[in-house]
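A.B. asks: Provide a 3D model corresponding to the input given below.
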Amino acid sequence: MEHSLLHSIKILKKEIVMDDLLCDFDTKNRAVKNLGAFSSTYMSKEAEEVFIKFSSINAVDSCAYPEIEEMSQYCGNFLLNMFHAASPERYQFFPTSGSSEAIFLAILLFKNHWKVHHPDSTIKPNLIIHQTSHVAFVSAAKALDVELKIIQKDYENLRWNLSQLKENIDKGTIGVVCTLGATTTLVMDEVEKINAVLESISEHSDYLIPIHVDAASGGFIAPFVHPDFIWDFRLSHVKSINVSSHKYGLVYPSLGWLCVDEMICDDNLKNENTYLGKSIKRLPLHFSHSASHVATQFYYFKNLGWSGYADIVKDLYQKNKLMVDALKEVPELEMLTPNHLFSIPGVIMRSSNEKHYDLQALSQYLIKLDWHLPVFNNNVVDEGASQTWAARIVIRYGLTEDLIYQLLGDIKGYFSSQFS
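C.D. replies: As a prediction, the model looks like this:
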């Protein structure tokens, strides 16, 4: 009797939990209507089937599943080709849990490379970033005891202040970070100009200061639509690049990659083990992880290829133009996304009357219609401003024209009801 009662209670609790999880939680619709997310919220039906099929497989276990290692190799070589690695054998690549882990590993490699060339230095190593760099660099620098030097933007055009960059470089500088699609501006840094500054410095030094490019978002954008935009391994100082498959690579979270020049690699930093039946040496911090992500990225690379990705990215920019042109007709909003610089598809905007509560109110209104519009403090666009409230709309795969027209109608409907 007691056993039967306990069994019934367990079944009842299970049903309650499932009801709580599934009730009023439309994951597909809410994810696609999350306007500020950079991560993929939509995959094709076939890609989802691949994702599910490989979900139970541990990607690290190359002894039991050598096919996954072959898929990873294919993906890494595809990326190296995307990033113009002239001699792929000179480079290594590592799948990571995302760009945050890749960023940590890149700084670790940069710091170690600097120490090898400055074995007797008592200077605290420093890394130069800019004010739109991802917060992951702050976290990684703290963990690795690296000082951060933060360069300000030129507020008139959102470009790097190159003279300030040059002034901040010293014998403790382990590297410089550029971003291809900042979260607060969507702008792609002019890496070629920063590379030129470092080349001028290297003429008078025996130490080459490397550049790390955080291409989490833009790495899957620039190669397909901006072929003349030079930012990758074609540049002499670019020695590492991170990119996220779970952003414009079209794969669900969480998969990133770190591609690095052999020049800054050190096998002594890799961890060796024989847990799975053979000796494995790995740099990434994460160990067991599902093969779903690598398998799905492999599927997309094989089925879309270069031309397929190019078609998708061009379509995103067409939708972006549709969005921007329509929002420019809304007098209550001001577009902050610069037209004169390369940027990933999306919109940064603020209230044109500078009353930030209007933007907050718009966000709350859209929530009732199942949209999520993030409003955040974006003081990088106004010199001396302590608070400049802005909102971000990211144009991603899966955001259809019908949804865009629906969103535009909802935004215009809000302002017409408030100010008519």
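A.B. asks: from here on, contacts and neighbour counts on C-alpha atoms
C.D. replies: OK.
A.B. asks: How about residue 153, nearest residue that isn't a chain neighbour?
C.D. replies: residue 160 (5.0 Å; Cα to Cα, 6 or more residues apart in numbering).
A.B. asks: So the one you found versus residue 44, what's the distance?
C.D. replies: As for residue 160, its distance to residue 44 is 38 Å (criterion: Cα to Cα, to the nearest Å).
A.B. asks: Let's compare: structure for the following, please.
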Amino acid sequence: MALHKVTESGLSEIEDVYATDSASRRLPRFRIPNLSSAAQPIYDLVRDELLLDGNSSQNLATFCTTWSEPEGRQLMADSINKNMIDKDEYPQTAEIENRCVHMIADLWHAPGAHNAVGCSTTGSSEACMLGGLALKWRWRNRRIAAGKSYAKPNFVCGPVQVCWHKFARYFDVEIRQVPLEGDALGLRPGDLKKYCDENTIGVIPTLGVTFTGVYEPVAALAVALDDLQRETGLDIPIHVDAASGGFIAPFIEPTLKWDFRVERVKSISASG
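C.D. replies: As a prediction, the model looks like this:
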């Protein structure tokens, strides 16, 4: 039992975080406290809670970079107070983003990479949403031009991360997730003919399936879609969810064709 009352100042070099007033009561859960607290004790207490999380460096299924140079972290800290979506207020940040887009377009063999269109997003889920919407609107425009109904869009995929289920629900698109049969670990070319039709806005292969890390065979899927087009006239594009593979495959498997070298690939999203 303490023999004296500690005054929480946040300035004492010898004050123990666990002896402060903040540590003597539970951290707030439902409402903002009436009184302020010193920053350092709150930081320490929240950091202690975060230790209960899993170790991200040992998470082999993560799509996030788990280590980066201190200089990269410092640049992020330097920019944390910028609303980077405001391109007029922060034009140089926008310029740096454009440089990154062109570099990645070149990495993924986009034709005319210096004129490529792309953007950063708040997480790869948002990137998948944008890719899916691009497929939907382009398909809808083709249907309108042909005088046909655009009421029942669908997309075809294998085992995907949950954001694609969210896309299907949010934007009213049927998800045709091909079940795995036999020794299959992902979407296979022979699956497409059964699941694709005139309402298919696109096929979504994953380069680094969440559950196994497997690269679904983008080039082979494109060949199957080429065959389907010759048979039926259906011209179905591919969006590659490059997930964990988009920034790995170009360096360790540079000859693997999964990107814009495959003509049917119209868009790519990836996790950083």
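A.B. asks: picking up where we left off before, and the residue nearest to residue 153 of structure 1, what's its match in structure 2?
C.D. replies: Aligning on TM-score structural alignment places residue 160 of structure 1 opposite residue 187 in structure 2.
A.B. asks: Show the contacting residues for its match.
C.D. replies: 157-159, 178, 180, 205, 216-217 (Cα atoms under 8 Å, 6 or more residues apart in numbering).
A.B. asks: Only whichever of the residues you listed are buried, select them in ChimeraX.
C.D. replies: Buried residues within the contacts of residue 187 of structure 2, by 16 or more other Cα atoms under 10 Å, are selected in ChimeraX with:
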select :157,158,159,178,205,216,217
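A.B. asks: Export the contacts of residue 187 of structure 2 to TSV and append columns for secondary structure and distance to residue 51 of structure 2.
C.D. replies: Shown next, in TSV, are the contacts of residue 187 of structure 2 (DSSP: H, G, I helix; E, B strand; the rest coil; distance: Cα to Cα, whole Å):
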residue	secondary structure	distance to residue 51 of structure 2
157	strand	36
158	coil	35
159	coil	31
178	coil	38
180	coil	37
205	coil	35
216	coil	35
217	coil	39
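A.B. asks: Among the contacts of residue 187 of structure 2, which one lies nearest to residue 271 of structure 2?
C.D. replies: Closest approach to residue 271 of structure 2 among the contacts of residue 187 of structure 2 (Cα to Cα): residue 205, at 14.6 Å.
A.B. asks: Apart from its chain neighbours, what residue comes closest to the closest one?
C.D. replies: Residue nearest to residue 205 of structure 2 in three dimensions, not counting chain neighbours: residue 240, with 5.4 Å by Cα to Cα, 6+ apart.
A.B. asks: which stretches of the stretch 1-150 of structure 1 form helices?
C.D. replies: 2-22, 27-32, 45-53, 66-82, 99-117, 135-143 (DSSP state H, counting those that start in this stretch).
A.B. asks: Which stretch of structure 2 lines up against the last one?
C.D. replies: By that I understand helix 135-143 of structure 1. Counting by TM-score structural alignment, helix 135-143 of structure 1 corresponds to 162-170 in structure 2.
A.B. asks: And the contacts of the matching stretch?
C.D. replies: Stretch 162-170 of structure 2 is contacted by residues 125, 128-129, 132, 173-175 when judged by Cα under 8 Å, 6+ apart.
A.B. asks: Next, the buried residues of stretch 185-197 of structure 2.
C.D. replies: By neighbour count on 16+ other Cα under 10 Å, the buried set for stretch 185-197 of structure 2 is 185-189, 191-192, 195-197.
A.B. asks: just checking, which of those residues belong to strands?
C.D. replies: Members of these lying in strands (criterion: DSSP state E): none.
A.B. asks: What's the local residue count around residue 207 of structure 2?
C.D. replies: Counted with other Cα atoms under 10 Å, residues neighbouring residue 207 of structure 2 total 24.
A.B. asks: go on, residue 4 of structure 1?
C.D. replies: Residues lying near residue 4 of structure 1 (other Cα under 10 Å) number 9.
A.B. asks: ok, now residue 226 of structure 1?
C.D. replies: Counted with other Cα under 10 Å, the neighbours of residue 226 of structure 1 add up to 10.
A.B. asks: From residue 246 of structure 2, how far off is the aligned residue in structure 2 for it?
C.D. replies: Counting by TM-score structural alignment, residue 226 of structure 1 lines up with residue 253 in structure 2. Distance, residue 253 of structure 2 to residue 246 of structure 2, by Cα to Cα: 11 Å.
A.B. asks: Residue 190 is in contact with residue 220 of structure 2, correct?
C.D. replies: No. If you go by Cα atoms under 8 Å, residue 220 of structure 2 and residue 190 don't touch, sitting 9.6 Å apart.
A.B. asks: follow-up on the earlier one: among the contacts of stretch 162-170 of structure 2, list the two that are farthest apart in space.
C.D. replies: Longest span within the contacts of stretch 162-170 of structure 2, Cα to Cα: 125 and 174, 17.6 Å.
A.B. asks: Comparing these two, which residue is more hemmed in?
C.D. replies: More crowded of residue 125 of structure 2 and residue 174, by other Cα under 10 Å: residue 125, with 21 against 18.
A.B. asks: residues in contact with the counterpart of that one in structure 1?
C.D. replies: Superposed on structure 1 with TM-score structural alignment, residue 125 of structure 2 falls opposite residue 100. Applying Cα under 8 Å, 6+ apart, we find residue 100 of structure 1 in contact with 136-137.
A.B. asks: if I look at residue 194 of structure 2, how far off is residue 246 of structure 2?
C.D. replies: From residue 194 of structure 2 to residue 246 of structure 2 the distance is 28 Å (Cα to Cα).
A.B. asks: Good, wrapping up.
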